[in-house]
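**Student:** quick one: sequence and predicted model below, then my questions.
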Amino acid sequence: MRFSIIIPVYNRPEELDELLQSIVEQDVNDKTEVVVVEDGSSIVSKSVVDKYMGHLDIKYCFKKNSGPGESRNYGMERASGAYFLLFDSDCILPKGYLSTVKYELDAQYTDAFGGPDAAHESFSSWQKAINYCMTSFLTTGGLRSKETPSRKFQLRSFNMGLSKEAFTLTGGFSKQRIGEDIDLNFKLLKHGCSTRLISDAFVYHKRRTSWLAFFRQTRNFGAARPILNKMYPGSGKLTYWLPSVFIMAFIGAIALTYIGYWAALVIFFLYMFLVAADSFSKSKQITVALLSVLAMYIQFFGYGWGFIRTFFRLHVQRMDFKEAFPGMFA
């Protein structure tokens, strides 16, 4: 089974360079194809791709900007492999990634799979803190990284695999710019395709490199979720409300201090200590632990605000999807 790696890129040549180098360093050499799709970038990656022409079976495609989902479709349509591996350009593959996926699919083939993410030791302290918040159970991020008999793992496009047959059957990603991977999850299940988590197929994911970008990213995730829940009735979960409940409770706890009631705020300080302690136990770095607390608040306020805003627009103001969150469909 031949793999085709699909990488959409937008103004990130340096990150693409790191990803391609990690593909070169894989511990298997099975003629894996790499398709780089430049999504209308103003800072193009052509010179980076040329650098690897003699080391990888690689092709470069440039197209008008349309977002990551359509760019992945564009790449898969032009790929020759039987199974597509999809990565964001800000990922780095550990040396054994391809061999792990090959072994797992040979042992238990599925139409699609997803893998988790981790922080590389070379990442900055704030990147490690963001990674902690996006993967820890204490910040709800870890809820996305497990699969149980009653809960299917939701594939994320920064690290996932999709068979050519499943791509053809589902039509791939939708045209929306945010939440397109969650939408594909539902389409796969609707068409009876098998999915699974391959927990050992992890990538090092840099995510966003500034606090403002991280806030905007989590706000967009939160804003997209009520729309996805309405698009696919019955898909909503109580956990999606947790960040919104957290920020409302936090604001309420601060308000209570003005009448001399401090107990509620103490609970939040204890929670902050627990997050910092858990982050430190994993990173062994006090800076990462402290930044994880800040990242947690940014994550919760970003996601929670985005969720509340879209929910209000959909269910109170009765807006349609594009009115409620124009950026999701731009």
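**Tutor:** All right, it came through fine.

**Student:** from now on I want contacts and neighbour counts done on CA atoms only, so please keep to that.
**Tutor:** Noted.

**Student:** list the buried residues for the helix or strand containing residue 181?
**Tutor:** According to DSSP states H and E, residue 181 maps onto helix 180-190. The neighbour-count check on helix 180-190 (16 or more other C-alpha atoms under 10 Å) flags 180-188 as buried.

**Student:** what's the next helix or strand after that helix packed up against?
**Tutor:** Note on helix 180-190: by DSSP H and E, the next helix or strand toward the C-terminus is strand 195-197. For strand 195-197, the packing partners by 3 or more C-alpha pairs under 8 Å, 6 or more residues apart in numbering; DSSP states H and E come out as strand 112-114.

**Student:** output the contacting helices and strands for the strand it packs on.
**Tutor:** Checking 3+ C-alpha pairs under 8 Å, 6+ apart, strand 112-114 ends up next to strand 159-163, strand 195-197.

**Student:** downstream of the shortest one, the next helix or strand is which one?
**Tutor:** Where DSSP H and E defines the elements, the next helix or strand beyond strand 195-197 is strand 203-205.

**Student:** A further structure is provided below for comparison with the first:
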Amino acid sequence: MKTPAYSLIIPVYNRPQELDELLACIQTQEFKDFEVVVIEDGSTEDASAIIEKYKEAFSLAYYVKENGGQGFARNYAFERAKGDYFIILDSDALLEPTYLTEVDKAVKAEGLDLFGGPDQDHPSFTPIQKAISYSMTSFFTTGGIRGKEKNIGGQFHPRSFNMGISRKVYEATGGFKITRMGEDIEFSIRCISLGFKSGLIPNAFIYHKRRTDFRQFYKQLHFFGRARINISRFFPKELKAVHFFPFLFFSYYVLTGIALLAIPVYGLILLAGIVAYSLLIFIAAFMSTKSIKIATLSIFAANIQLFAYGKGFAEEGLKKMFNSTAA
């Protein structure tokens, strides 16, 4: 049996409907030399009915395991995948029919062992999803770091919502070392440290659904802030000055709240800074989306993003500091 060029790795946890939409996109791919490996990571709402729907459409393997987190679910798939390259996709992604064509073209032309593409919003997304997408990719929120040609101070670090590796990378690294809390960034840094060539493939983008409400978004970004500190436990030099920006934003919010209660006049001065930042977000988002509603929602998304990330960063930073002191 011929070895497929690519194995598409999709961990799933209680998201059968999203998997259905992603597999429908995969079915339309122009490039056909691939297999799909779906890992059900301890779901209580499994996707077996969805798998049945597509098992005749393309090569599709489906495995069920106890919950262990997305990093180890991907390792489980790596061990069973047959392709020369592995492409990791989040289940909440949508693809254009040209996705694999663009990946294959760039991998061959540039000799990439580690690669990824950017993410963006789809016309069908809700206004909140579009506002979150804007915030997560905006220059004014540090979101612009994602999906850039080079990471600050080095090569492009692919993220696991849209990440590819060669089989050589897997054999050299053994896959993910941690299962959550920044596992994809730790993995990218480790791959690059071993000399593997990394590159962004701009045309191999995905439509990323992200979170559907601000409460979920807050929880996700709080986790991301904690994850950035967790990565520094493995690679201390990867904690850059820009990563402290959300922490400063969070601290500014806390200081503003204290000042409003203690010395209102100073609190109002500080509050003016938050208002000015929010106005900047509105103008930039409106210029990007041409929608007053999305631009307004982007104010909430940007403030939630920085506050939640900064709070998670501070909490995990304190935990790391006290644990180090205790040690």
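**Tutor:** Received, thanks. Keep in mind that what you see is a predicted model, and the values were worked out from it rather than measured.

**Student:** among the buried residues of helix 180-190 of the first structure, which two are most distant?
**Tutor:** The span of the buried residues of helix 180-190 of the first structure, defined through C-alpha to C-alpha, is set by 180 and 188 at 12.3 Å.

**Student:** one step back: so which of the helices and strands packed on strand 112-114 of the first structure is the most packed in?
**Tutor:** Comparing those by mean neighbour count (mean count of other C-alpha atoms under 10 Å), strand 159-163 ranks first with a mean of 24.

**Student:** which residue range of the second structure does it align onto?
**Tutor:** Mapping strand 159-163 of the first structure onto the second structure (TM-score structural alignment) gives residues 162-166.

**Student:** check the mean deviation of that stretch from the first structure.
**Tutor:** Once fitted to the first structure, stretch 162-166 of the second structure is off its aligned match by 0.5 Å on average (mean C-alpha distance after the TM-score superposition for the first structure).

**Student:** what about the equivalent of residue 186 of the first structure over in the second structure, distance to residue 246 of the second structure?
**Tutor:** Counting by TM-score structural alignment, residue 186 of the first structure lines up with residue 189 in the second structure. Distance of residue 189 of the second structure to residue 246 of the second structure, given as C-alpha to C-alpha, to the nearest Å: 22 Å.

**Student:** ok, for residue 72 of the second structure, nearest residue in space, not its chain neighbours?
**Tutor:** residue 179 (5.3 Å; C-alpha to C-alpha, 6 or more residues apart in numbering).

**Student:** secondary structure element for the aligned partner of the one you found in the first structure, which one?
**Tutor:** When the first structure is aligned by TM-score structural alignment, the residue opposite residue 179 of the second structure is residue 176. Taking DSSP H and E as the definition, residue 176 of the first structure sits outside all helices and strands.

**Student:** I'd say residue 176 of the first structure and residue 68 touch.
**Tutor:** No - contact between residue 176 of the first structure and residue 68 fails when scored by C-alpha atoms under 8 Å: they sit 9.0 Å apart.

**Student:** the more surrounded of those two?
**Tutor:** For residue 176 of the first structure and residue 68, the more surrounded residue by other C-alpha atoms under 10 Å is residue 68, and the numbers stand at 26 against 19.

**Student:** could you check how far the more buried one is from residue 45 of the first structure?
**Tutor:** Counting by C-alpha to C-alpha - residue 68 of the first structure and residue 45 of the first structure are separated by 16 Å.

**Student:** circling back: between strand 159-163 and the helix holding residue 181 of the first structure, find me the angle.
**Tutor:** Using axes from the mean of the first three to the mean of the last three C-alpha atoms, to 10 degrees, the interaxial angle of helix 180-190 of the first structure with respect to strand 159-163 works out to 40 degrees.

**Student:** count the neighbours of residue 217 of the first structure for me.
**Tutor:** 19.

**Student:** what residues of stretch 58-74 of the second structure count as buried?
**Tutor:** By 16+ other C-alpha under 10 Å, the buried positions in stretch 58-74 of the second structure come out as 60-62, 64, 69-74.

**Student:** what are the ranges of the strands in the first structure?
**Tutor:** With DSSP state E as the criterion, the first structure has strands at 3-9, 33-39, 57-63, 83-87, 91-92, 112-114, 117-118, 159-163, 195-197, 203-205.
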